[in-house]
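Novice: Curious how this folds, go ahead:
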Amino acid sequence: SSSSSSTVKMKFETILDEVSGFGPFQIIIVVLLCSPRMVLPLHFMLTNFIAVAPPHRCDISSLADGGLFGNLTQEQRLTVGIPQREDGGPRSCEMFAEPQFQLLSNSSSSGLPTVQCRSGWVYDNSTFTSTLATEWDLVCDRKSLTKTSSSIFFFGVMLGAVAFGFLCDKFGRKNTLLASYIMSMVFGFSTAFANSFVLFSALRFLTGFALTGLSLNSLVLSIEWVDTAHRSFISVIGSLTWCVGNMLLAGIAFLVTDWRTLTMAVTAPLGLAVLTWWWVPESARWLLANGKVEEAQFYLDRCVSACALANMNVQEKQGRSYSYLDLIRTPKLRWLTLQTGIIWYGVASTYYSLSLSITGFGLNIYLTHFIYAAIEVPAKLTVYYVVNVFGRRKCQAGTLMLTAACVAINIFMPKGRSGVLVSVDFMTQLRSTVTRQKLLMRLSCCVYVEQMGDKYKKKERKKGCNSKYEQ
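Specialist: Next up is the predicted model:
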């Protein structure tokens, strides 16, 4: 019938085509699901600010026992109590075993006995009120623990990718998304109240685990409600929210200098995400694949109604369940999975090694972080157009090779120099090289995400993406 009230039976893909694959219904979904994704970089890059070790020196109060320092000024006390660096500042991890009063007459300090800091450290709190390093003395021989906490967080991300990949197939994308919202919020706020580094690391692990569910399900839900032609667009939009959140982190961290308050501040937006979850539709593809045709029809009616089309009934056969074993079931899939896994490891490790190393470039860390985040925007927008001209294979190979070249150049850069001693020209070249490297790395990331969506068949796509989860 040609009446607007008539019912037309067609396949799910055909219905999406009828609404041009991206109508008002899809726009609402993208807004509801992409906005919470801005929380991801707030947590993934959080250690750039909460784990900073500000300038510090040994607490030399133990040398003043018995009034040995007398009427010495603070500068004189540091002179007799702590050996100096080449730039004239006090060393961070050493102090003299005994006060060296002869140094007040400009004597040489070479060969004088030194010891590790006995009574802790004194920190410069002019930039940061409190960080992990200042609260638990994660400096000197304990400074590697800050990197350990980052590794623990990303280990949680890795396990979360596997777990939530299974859970969203078992219980649905929408229900799993709510669980990840709540878990991320609970563990995120709990982290701010950790009273030991061990507890902090454990809660960061759980936060990373939970945030993976947010990332995977929000992207999968967005993609499964649009047609094939708009999937690249959705991927780029979702990726741009990462840039926005990453740039916001620099501003939030600049305003909030206490690590506990900052952790709560970057977790708080999840409360709004929980409220907006009620308007998020379940994936019609998942409902149909699990035989829930009536519920799928309910959401399809909403989609059709939003686009002012005639009523439509979906025709879709219930498919079998797929697991991670399907990624290695045939020789071709095994080879593809191995290839994509190796490339993904290179892309992710290089991206995060750059993004989590924002010190040592002679710039304010807030500005450096903001520049690193902002440089991703043109890269992601460029990918959307370039891949349509040159193809994914050429773009992927080109960006990877150019990135490798920039990484190789850094090997030959002088190390161990401060920004004060290095010429402006050298620092400009260094920052330029790293910035180009960052830009090319992001190009490679975006191209690879799109390429994986094309390589795997529909039923294997999400499994493949979960197994190589990055952000």
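Novice: Please count neighbours and contacts with C-alpha atoms only from this point.
Specialist: Noted.
Novice: Show me which parts of stretch 138-157 are buried, residue by residue.
Specialist: Going by neighbour count (16 or more other Cα atoms under 10 Å), the buried part of stretch 138-157 is 138-139, 145-146, 149-150, 152-157.
Novice: between the residues you listed, which is nearest Cys58?
Specialist: Val139 (10.8 Å; Cα to Cα).
Novice: Contact partners for the closest one?
Specialist: Contacts for Val139 (Cα atoms under 8 Å, 6 or more residues apart in numbering) come out as 53, 133.
Novice: distance of it from Lys147?
Specialist: 12 Å (Cα to Cα, to the nearest Å).
Novice: would you list the buried residues of stretch 138-157 in CSV and tack on distance to Gly453 and secondary structure?
Specialist: Formatted as CSV, the buried residues of stretch 138-157 follow (distance: Cα to Cα, whole Å; DSSP: H, G, I helix; E, B strand; the rest coil):
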residue, distance to Gly453, secondary structure
Leu138, 42, coil
Val139, 44, coil
Leu145, 37, helix
Thr146, 35, helix
Ser149, 32, helix
Ser150, 29, helix
Ile152, 29, helix
Phe153, 27, helix
Phe154, 23, helix
Phe155, 24, helix
Gly156, 24, helix
Val157, 21, helix
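Novice: Second chain to compare with the first, below:
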Amino acid sequence: MAFQDLLDLVGSMGRFQIFQMTFLLICNAMVISHFLLENFTAAIPGHRCWVHILDNATVSNNSSGILSQHDLLRISIPLDSNLKPEQCHRFIQLQWHLLHLNGTFSNVKEPETEACVDGWVYDQSTFLSTTVTEWDLVCGSQVLDSVAKFIYMIGNTVGNLLSGYLSDRFGRKLILTCSLLQLAITGTFTAFAPNFFLYCLLRFLLGLCVFPIVTNSTFLMIEWTSPKFQSLVTALVSCSNGLGNMVLAGMAFAFRNWHHLQLAMSVPVFFFLIPTRWLSESARWLIVTNKPQKGLKVLRKVASKNGIKNSEDGLTMEMIEITSRSWMETAQTKPSLRDLFQTPTLRKHMFLLCILRFAAMISIMGLSIHLQHLKGNTFLLRFLSGAVSIPASVGGMFLLNRIGRRIHALFLHLLFGIFLLTIISIPQEMQTLHVVLTTLATVNGAIISSSNNLHTNELLPTVIRARAIGTIGIATNMGAALSPLFMILKIYSSSLPWIIYGVLSILVGLCSLLLPETKNQPLPDSIQDVENKWKGSRQAKEEGAIIKVTPF
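Specialist: As a prediction, the model looks like this:
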């Protein structure tokens, strides 16, 4: 592709790329935390009904010398099937006779119960405050907690679609900067939401800008590097996600009040706006969108930062026009979403990528947002997954370069599915093995997401890459939004949702072989590049087959 020749002249991995990537990776580490923030801010602590004799300070103090707290709880709250206090019901009248029952008698009439009309008492040993305790999102209102997550996912979906169009229209740098500002403002205001409705609205607005930041920062790294360094970029993005997990776990451990945690993860984003003025726009995007003079200016700036001397002599408008003539013609007509489905090869790629990313995200998000359901320490699991993902991402980079994108995806998806199916088959008593497998599965899911993003970027043309990724992001976020709904199946079997997640991952791994290999191949810049590459590979296969049949 023409731009690769220009990139070689200015340096495809020099000081410019290192400094720009460092800043963008730090941004990613902080921003990606918001995607998993409700693991802690919306955690559901242990709870039971508020009862007058137990939780009224005056009554409790007068009775403390007569009955223990356990006795008062026994006569006030019924027990569930696990012989633990019910979370959503209490006795209408105090059952004093239960203090004298040593067994279960069939002739004893079942005491009448009622809902928690006076509110709930929450266990504050882990979290001092969450959105659940703030607005009593438990029992009959527990569905509202899922509604809040669903609204946030809808924000992600809309944000993907809008950012795809806006990034291709106005550039990667501008949309990245605007999204950072929006995240900082809405994230900070969320901490002061006075009611649940405003909280959901602010989370929706925050969801609009998370993926635009992630995708545009990835564009500004991928589009400034040569193919041999693109797997390195993917590994570094995965490492930054791991660092973000560690930061989130540490912050959540330090700030047990959800308001304070929300502020701690949002206010620092304001400071990231300052260095954005020194970011360089993608020259590849500038030239493809018929802005060659701006592209030339940026290329010369990058060459200077990379220490390339006499760059003005080697980089001229004539050279830009000669090496980029093919996409200059393409740039005269503005591409639209319709163009994604008009040519056979790109249409096939889009269809497969949407289906595979949709199914993959159901499994990955199923694990990521339901760590609490696995009965482990959420702080520890989140921190360990972040710490282990850093060396695992480096190893994944070498594996990605060694075996290619398709086999890499097959291997990781199969392994992820096996991990999930194994976790549910081991007894809860084996806590160490349970933590190890859950950590490995979480790390595996993070690496899958990064490698999938790389493969997707390498399959789509620059001229419409952002809008294509936005369209695929809709399917991805639909999978993420539907993922929590599978937990409803726990009423039939506690293992059924995890079986579905595991089987889906294995099927995605097998189907990923339908996508073409992009290892060490330049990024396509126009839609015609995608079609020509497919035709060229098909002709090469046909010629190879003829040579095998007729060696003379």
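Novice: Please state their TM-score.
Specialist: After superposition, the two chains reach a TM-score (TM-score structural alignment, normalised by the length of the first structure) of 0.88; 452 aligned residues with a Cα RMSD of 2.7 Å.
Novice: returning to that earlier point: and the furthest pair within the buried residues of stretch 138-157 of the first structure?
Specialist: Among those, Val139 and Val157 lie farthest apart (Cα to Cα), at 26.1 Å.
Novice: Quickly find the element holding the equivalent of Ile18 of the second structure over in the first structure.
Specialist: Matched by TM-score structural alignment, Ile18 of the second structure corresponds to Ile27 in the first structure. Assigning secondary structure by DSSP states H and E places Ile27 of the first structure in helix 24-34.
Novice: How about residues contacting that helix?
Specialist: Contacts of helix 24-34 of the first structure (Cα under 8 Å, 6+ apart): 218-219, 221-222, 225-226, 234, 237-238, 241, 273, 276-277, 279-281, 302-303, 306-307.
Novice: how about a cut-off of 6 Å?
Specialist: For helix 24-34 of the first structure, the external contacting residues (Cα atoms under 6 Å, 6 or more residues apart in numbering) are 218, 222, 238, 303, 306.
Novice: now stretch 76-89 of the second structure
Specialist: Taking Cα under 6 Å, 6+ apart as the rule, stretch 76-89 of the second structure contacts 47-48, 90-91, 94, 114-116, 139.
Novice: who wins for most neighbours among those?
Specialist: Arg90 (26 neighbours; other Cα atoms under 10 Å).
Novice: Now do the same contact list for that one.
Specialist: Counting by Cα under 6 Å, 6+ apart, Arg90 of the second structure touches 77, 113-114.
Novice: Keep only those residues that stay in contact in the first structure.
Specialist: Counting by both residues aligned by TM-score structural alignment, their matches' Cα atoms under 6 Å, the members of the contacts of Arg90 of the second structure that carry over to the first structure are 77, 113-114.
Novice: Dump these to a markdown table, plus secondary structure.
Specialist: Listed next are these as a markdown table, based on DSSP: H, G, I helix; E, B strand; the rest coil:
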| residue | secondary structure |
| --- | --- |
| Ile77 | coil |
| Thr113 | strand |
| Glu114 | strand |
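Novice: Next one: Ile328 of the first structure relative to Lys463 of the first structure, how far apart?
Specialist: Taking Cα to Cα, one finds Ile328 of the first structure at 11 Å from Lys463 of the first structure.
Novice: the more surrounded of those two?
Specialist: Between Ile328 of the first structure and Lys463, Lys463 has the larger neighbour count (other Cα under 10 Å), namely 23 against 14.
Novice: ok, the more buried one to Leu333 of the first structure distance?
Specialist: 12 Å.
Novice: what's the answer for Glu282 of the first structure, then?
Specialist: Plainly put, Glu282 of the first structure is 29 Å away from Leu333 of the first structure if you go by Cα to Cα.
Novice: ok, now Lys455 of the first structure?
Specialist: 10 Å.
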